[in-house]
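Asks: Predicted model and sequence below, questions to follow.
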Amino acid sequence: MRVIGLMSGTSYDAVDAAAADLWLDGDTLALKPLGMVSTPYEGGLREALATALPPAAVALAEVCRLDTRIGQAFAAAAVRADRELCGGRGELVASHGQTVYHWVDGDRVHGTLQLGQPAWIAEATGLPVVADFRARDVAAGGQGAPLVSLVDLLWLRGRPGTPVALNIGGIANLTAPDGTAFDTGPGCALLDAAAREFSGGRLAYDADGALAARGRVHRPLLDRLLAEPYYTLAPPKTTGKELFHSGYLRGSGADDLSAEDTLATLTLLTARTVADAARSVGATEVIASGGGTRNPVLMSHIRDLLPRTAVRTSDELGLPAAAKEAYAFAVLGFLTAHGLPGTDPRSTGARHPSVLGSVTPGREGLRLPPAPRGGPVRLVVEA
């Protein structure tokens, strides 16, 4: 099955569309990457989204407008991916949507909301769409995240030692081979917030870690940030920009520092929380993906803090670091289309595995393939 996975993370800068051929060979799921295209949100939509995110209050009319405009943006990305990557032969779209709220109270998730109405995608592409992946796991008592953990478990099975998959987006998450999975902390969320604050909105992020590289770590600020209670919670646990947002940064005492020193401190904060999480699961290898891997200062800190652990990117294993999450949701969409669970309760804390998402029929109605007798136990990436 040729599947297009759509993803926009907590940095909400673009819609990534990755296409893959996926097929089952006995108990093995094979994935052949066909490429990725990234379509930036147009400026007005990105600004409207940034204005609506926590801790802001927002009217339901604006939620409706965002749901529609994000759905249209995802639809345009899917059309482009089908044309440029699939030769117009796509069979299924799997859309993560745009997370706008993750309702967390202590160690429990009560709800989660991703916008991007899938009807726009189905109408534009003519293809069936699997969307709204997270809600079913939450309804089953899970955290609803990190949903890529099942894909990571299948993908890393058989590697020696204790390999862990790390994704550094707006929020960073980690998956260990025993099924332990959790959000490690802010990832790039606070870095991006600081870059925007200090530049008056001119900069969306600290490109190549340039500002951090010119700064000095402010130890008192770092110590205050590391005292955040979230880091002491036991997994499974998830977080988001409901906690790690610009207001959080302003309340930390960073206002008295330069942009460079603030970014240097926040970059080390992300590296410290990632390294602490990797050590907590006994990682012998860290395979990183996500936008944070493009920050050389951050990656250098992580390697320095894990001197006896191999730190590499997912590119070395055949999945482009920038596209791994989009490919992961293509896999989850494929599993849903075949009636197979997309979660591992060890990772999310749910009561049971769940078939994820809701399906919007395509132009020719809905013809799902027959369900196989059992789900895959490993994932291989074909050249």
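Replies: Perfect, thanks for sending it.

Asks: alpha carbons only for contacts and neighbour counts from here, please
Replies: Will do.

Asks: ok, Leu257 - contacts?
Replies: Taking CA atoms under 8 Å, 6 or more residues apart in numbering, we find Leu257 in contact with no residue.

Asks: What are the buried residues along stretch 222-238?
Replies: Residues 222, 225-226, 230-231, 235-238 are the ones in stretch 222-238 that count as buried (16 or more other CA atoms under 10 Å).

Asks: Widest-spaced pair of those residues?
Replies: Maximum pairwise distance in the buried residues of stretch 222-238, criterion CA to CA, is 24.8 Å, between Leu222 and Pro236.

Asks: Redo the buried residues of stretch 222-238 as TSV? Include secondary structure and distance to Asp132.
Replies: What follows is those, written out as TSV (DSSP: H, G, I helix; E, B strand; the rest coil; distance: CA to CA, whole Å):
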residue	secondary structure	distance to Asp132
Leu222	helix	36
Leu225	helix	33
Leu226	helix	33
Tyr230	helix	26
Tyr231	helix	28
Pro235	coil	23
Pro236	coil	21
Lys237	coil	20
Thr238	coil	17
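
Asks: ok, second structure coming up, stack it against the first:
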Amino acid sequence: MRVIGLMSGTSYDAIDAAAADLSLVGDSLVLTPLGLVSEDYDDGLRKALAAALPPAATTLAEVCRLDTRIGQAFAAAAVRANGELCDGRAELVASHGQTCYHWVAEGQVYGTLQLGQPAWIAEATGLPVVADFRPRDIAAGGQGAPLVSLVDLLWLRGRPGRPVALNLGGIANLTAPDGTAFDTGAGCALIDAAAREFSCGRLSYDADGALAARGTVQEALLRRLLAEPYYALPAPKTTGKELFHSGYLHNALAGLGHLAAEDVVATLTALTARTVADAVAGVDASEVIVSGGGTRNPVLMAMLTARLPHLALRHSDELGLPSGAKEAYAFAVLGFLTAHGLPATHARSTGARHPSILGSITPGREGLRLPPPAQRPPTRLVLESPRRGR
């Protein structure tokens, strides 16, 4: 089955559309990557989304408008991916949507909201769409995240030692070999917030770690940031920009006097490296397979390497899964599993009572024609290189 996976992370800078050929062969799920296209949110939509996210207030009218506009943007990305990567022969779209709120209270997740109405994707592509992946796991008592953990477990199974998968997105998360998975805390979210704040919106992130490279870590600020109670919570646990947002940064800076922008960004980068390294150290890893936008920040990667001197840090690209496309491919896998009637969660990873078949399905132009249910779930994920002429 040829599937397009759509993903926009907590940095909400672009929509990634990854296409893959997926098939079940014995106990293996075989994934052949076909490529990735990315579509930037237009400036108006990005600003509207930023204005509606916590800690800002919003209205139901604005939520409705965003659901439609994000759905249309995801639809455009899917159409482009189908044409450029699939020769118009995609069979299914799996859309994560744009996370706008994750309702967490006292360690329990009660709800989650991903906008991007899938009907627009189905209408534009003519294909069935699997969307709203997270709520079913939450209904089963889970955190609804990190959902990529099942893909990590299947992919890294059989690899020597104790490989840990680490994603450095707006929020960082990891998956350990025993199925333990959780959000470690702010990945790039606070770094991005500081870059926007100090540049008056001119910068959306610290490109190449340039700001952090010119700054000096401020120990008083770092100590204050490390006192955040979230870091001490046991797994499974999840978080988001409901906690780590610009208002959080303002509160952390209060009363510390003037700090140079570069020093603040350097300190926030050190925070991410420290909290991620502490989380990795707590799961007994032999190597770390890293992906996500944070891998493009050399200062962050150098700080992380320094804090994990006895562990090999390898980019997922080295193992055949492009770092910047990994999450989009992961949701292509989750959509494929749903279409085949297979669970797409690992209960230990999310804390759910049981694994669940995820998502809701919007029929395509020709109605809903799903493949026969698979007899058993795969036990490993195998990556294959595309053959010429596909």
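Replies: That came through fine. What you see is a predicted model; the values in this text were computed from it and never measured.

Asks: Superposed, what's their TM-score?
Replies: Scored against TM-score structural alignment, normalised by the length of the first structure, the superposed chains reach a TM-score of 0.99; 383 aligned residues with a CA RMSD of 0.6 Å.

Asks: For the stretch 251-383 of the first structure, just list every one of the strands.
Replies: Assigned by DSSP state E, counting those that start in this stretch, the strands in the stretch 251-383 of the first structure fall at 285-289, 310-313, 358-360, 378-381.

Asks: residues in the second structure aligned with the longest one?
Replies: Pointing back at strand 285-289 of the first structure there. The aligned range for strand 285-289 of the first structure in the second structure is 287-291, by TM-score structural alignment.

Asks: With respect to Asn295 of the first structure, which of the strands of the stretch 251-383 of the first structure lies nearest?
Replies: Judging the strands of the stretch 251-383 of the first structure by CA to CA, what sits closest to Asn295 of the first structure is strand 285-289, at 11.4 Å.

Asks: mind listing what's buried in the longest helix that the first structure contains?
Replies: The helix that spans the most residues within the first structure, counting by DSSP state H, is helix 60-84. Buried residues in helix 60-84 of the first structure, counted by 16+ other CA under 10 Å: 66-82.

Asks: Now check the first structure for the residue matching Leu381 of the second structure.
Replies: Match for Leu381 of the second structure (TM-score structural alignment): Leu379.

Asks: What helix or strand is the closest residue to Tyr230 of the second structure other than its chain neighbours located in?
Replies: Nearest non-adjacent residue to Tyr230 of the second structure, counting by CA to CA, 6 or more residues apart in numbering: Gly185, 7.4 Å away. If you go by DSSP states H and E, Gly185 of the second structure is part of strand 181-186.

Asks: Next, the buried residues of whichever helix or strand comes after that strand.
Replies: Per DSSP H and E, the first helix or strand lying C-terminal to strand 181-186 of the second structure is helix 189-198. Buried residues in helix 189-198 of the second structure, counted by 16+ other CA under 10 Å: 189-197.

Asks: what's next to helix 189-198 of the second structure, contact-wise?
Replies: By CA under 8 Å, 6+ apart, the residues outside helix 189-198 of the second structure that reach it are 10-11, 169-171, 201-206, 241, 244-246, 249, 261, 264-265, 268-269.

Asks: how far apart are it and its match in the first structure?
Replies: Aligned to the first structure and superposed, helix 189-198 of the second structure gives a mean residue distance of 0.2 Å (mean CA distance after the TM-score superposition for the first structure).

Asks: Run through who's touching the helix or strand that that helix is followed by.
Replies: Following helix 189-198 of the second structure in sequence order, the next helix or strand is helix 210-214 (DSSP H and E). With contact meaning CA under 8 Å, 6+ apart, helix 210-214 of the second structure is reached by 206, 261-263, 265-267, 269, 299.
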